[in-house]
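Visitor: Everything below, folded, please.
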Amino acid sequence: MTSMPSTDPRTVVVRYVTAVAEGDLATVVASFAEDATWTYPGDLPLSRVWRGRSAIIDDFLGGVGSLFAPDGAPQVTLTNCLADGDQVVAEWTAVGTAANGRRYDNLCLGIFTVRDGLITAVREYTDTQHVERSLFGGAESPEPAAPVSW
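Guide: Below is the predicted model:
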């Protein structure tokens, strides 16, 4: 007898992030409700509310892949996950090599809403300045200022 996947919100999010890390596209797709939304912050080409499973999977997540070198896809590691009811806060790292050769090493946080075993909304928080510099070729960070001596 095949068991049904758990609909517990924390389990759903852990399963989703693990599927991303393992490249399990079928599980990634199956994790989202048809009318899910993903809000990505900032003023980058990726910044907006992505509406619908197809837009999230094909356009947003699929589009991000093209920003990385062929052998530089980001390695995703779940570092923390907290749940309260249908809200789950997940923190993960993503480390890879951008198509432009720059190192991508970012800490990300998502607030997931899970209903009936499916992700219905994600609000992601990340260092968008790092995303702009590493993935979109923005200016490198300036040298840190000399410490102030009192």
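Visitor: make it CA atoms for all contacts and neighbour counts henceforth
Guide: Fine.
Visitor: So which elements touch the top strand by length along the chain?
Guide: Selection of the longest strand in the chain by residue count, based on DSSP state E, yields strand 103-115. Counting contacts by 3 or more C-alpha pairs under 8 Å, 6 or more residues apart in numbering; DSSP states H and E, strand 103-115 packs against helix 9-22, strand 87-97, strand 118-126, helix 128-135.
Visitor: what's the distance between the closest residue to T120 other than its chain neighbours and I119?
Guide: Spatial nearest neighbour of T120, chain neighbours left out: A36 (4.2 Å); criterion: C-alpha to C-alpha, 6 or more residues apart in numbering. Noted for A36: a distance of 7 Å to I119, by C-alpha to C-alpha, to the nearest Å.
Visitor: Show me which of the two is the more surrounded one.
Guide: Neighbour count, other C-alpha atoms under 10 Å: between A36 and I119, I119 has more, with 27 against 21.
Visitor: Sequence B follows; please return its structure for comparison with A:
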Amino acid sequence: MTSTENNKAIVADFFATFSKGDVPSVIERLHEDGSWWVSGSIAGMSGTYSKGELAGLLDGARALYREGALQINPTSMTAEGDRVAVEAKSFATMEDGRVYANSYHFLLTVRDGKVTTVREYMDTIHARETFFGF
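Guide: Alright, predicted model coming up:
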């Protein structure tokens, strides 16, 4: 397997684990100095999260979903060097019955067999309306 194919497999596993709501396993797949950045200017959502901060955010978010997790389904991946670009769709039924379904572009870097950085681009208006009601 080439390094780019290996990186794509690592990213596919990362999102499959994320979609199960298994926060400890997601954090385990994130490099020790890993981070996750979310686009936009939504207070409480946008910004950069360290590995520890991400664990808290994901643990808190699990309670919002009937299924206990946000499903992120990659629809395409392109890899070059240590970077993997992912187009994806999400789905979750919120506890109040509303549906959250967003479209994403993620840019991830992989090092030492783990995800080092995640850059998340999405429809921030849909996210803000769903999670914060405005």
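Visitor: For R103 of structure 1, find the nearest of the helices and strands packed on strand 103-115 of structure 1.
Guide: Put simply, out of these the one that sits nearest R103 of structure 1 is strand 87-97, at 4.8 Å, with distance taken as C-alpha to C-alpha.
Visitor: That closest one - contacts with which helices or strands?
Guide: Using 3+ C-alpha pairs under 8 Å, 6+ apart, the elements in contact with strand 87-97 of structure 1 are helix 9-22, strand 75-84, strand 103-115.
Visitor: and those as a markdown table, adding distance to S31 of structure 1 and mean neighbour count?
Guide: Conversion of those to a markdown table gives the following (distance: least, C-alpha to C-alpha, whole Å; neighbours: other C-alpha atoms under 10 Å):
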| stretch | distance to S31 of structure 1 | mean neighbour count |
| --- | --- | --- |
| helix 9-22 | 6 | 19 |
| strand 75-84 | 16 | 15 |
| strand 103-115 | 9 | 20 |
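Visitor: Quick check: which of those is nearest to P45 of structure 1?
Guide: Taking C-alpha to C-alpha, strand 103-115 is the member of these nearest to P45 of structure 1, at 16.8 Å.
Visitor: That closest one corresponds to what range in structure 2?
Guide: Following TM-score structural alignment, the partner segment of strand 103-115 of structure 1 in structure 2 covers residues 99-111.
Visitor: Off-centre distance for the matching stretch?
Guide: Using C-alpha atoms, centre = their mean, to the nearest Å, we find the averaged C-alpha position of stretch 99-111 of structure 2 to lie 5 Å away from the chain's own average C-alpha position.
Visitor: Also stretch 105-115 of structure 2?
Guide: On the basis of C-alpha atoms, centre = their mean, the separation between the geometric centre of stretch 105-115 of structure 2 and that of its chain is 11 Å.
Visitor: repeat for stretch 7-14 of structure 2
Guide: Here stretch 7-14 of structure 2 is found 12 Å from its chain centre; the criterion is C-alpha atoms, centre = their mean.
Visitor: Kindly report the same for stretch 126-134 of structure 2.
Guide: On the basis of C-alpha atoms, centre = their mean, stretch 126-134 of structure 2 is displaced by 17 Å from the centre of the chain it belongs to.
Visitor: Pull the residues that contact that stretch.
Guide: Contact with stretch 126-134 of structure 2 is made by I42, R98, Y100, N102, as judged by C-alpha atoms under 8 Å, 6 or more residues apart in numbering.
Visitor: how about a cut-off of 7 Å?
Guide: Here stretch 126-134 of structure 2 makes contact (C-alpha atoms under 7 Å, 6 or more residues apart in numbering) with I42, Y100.
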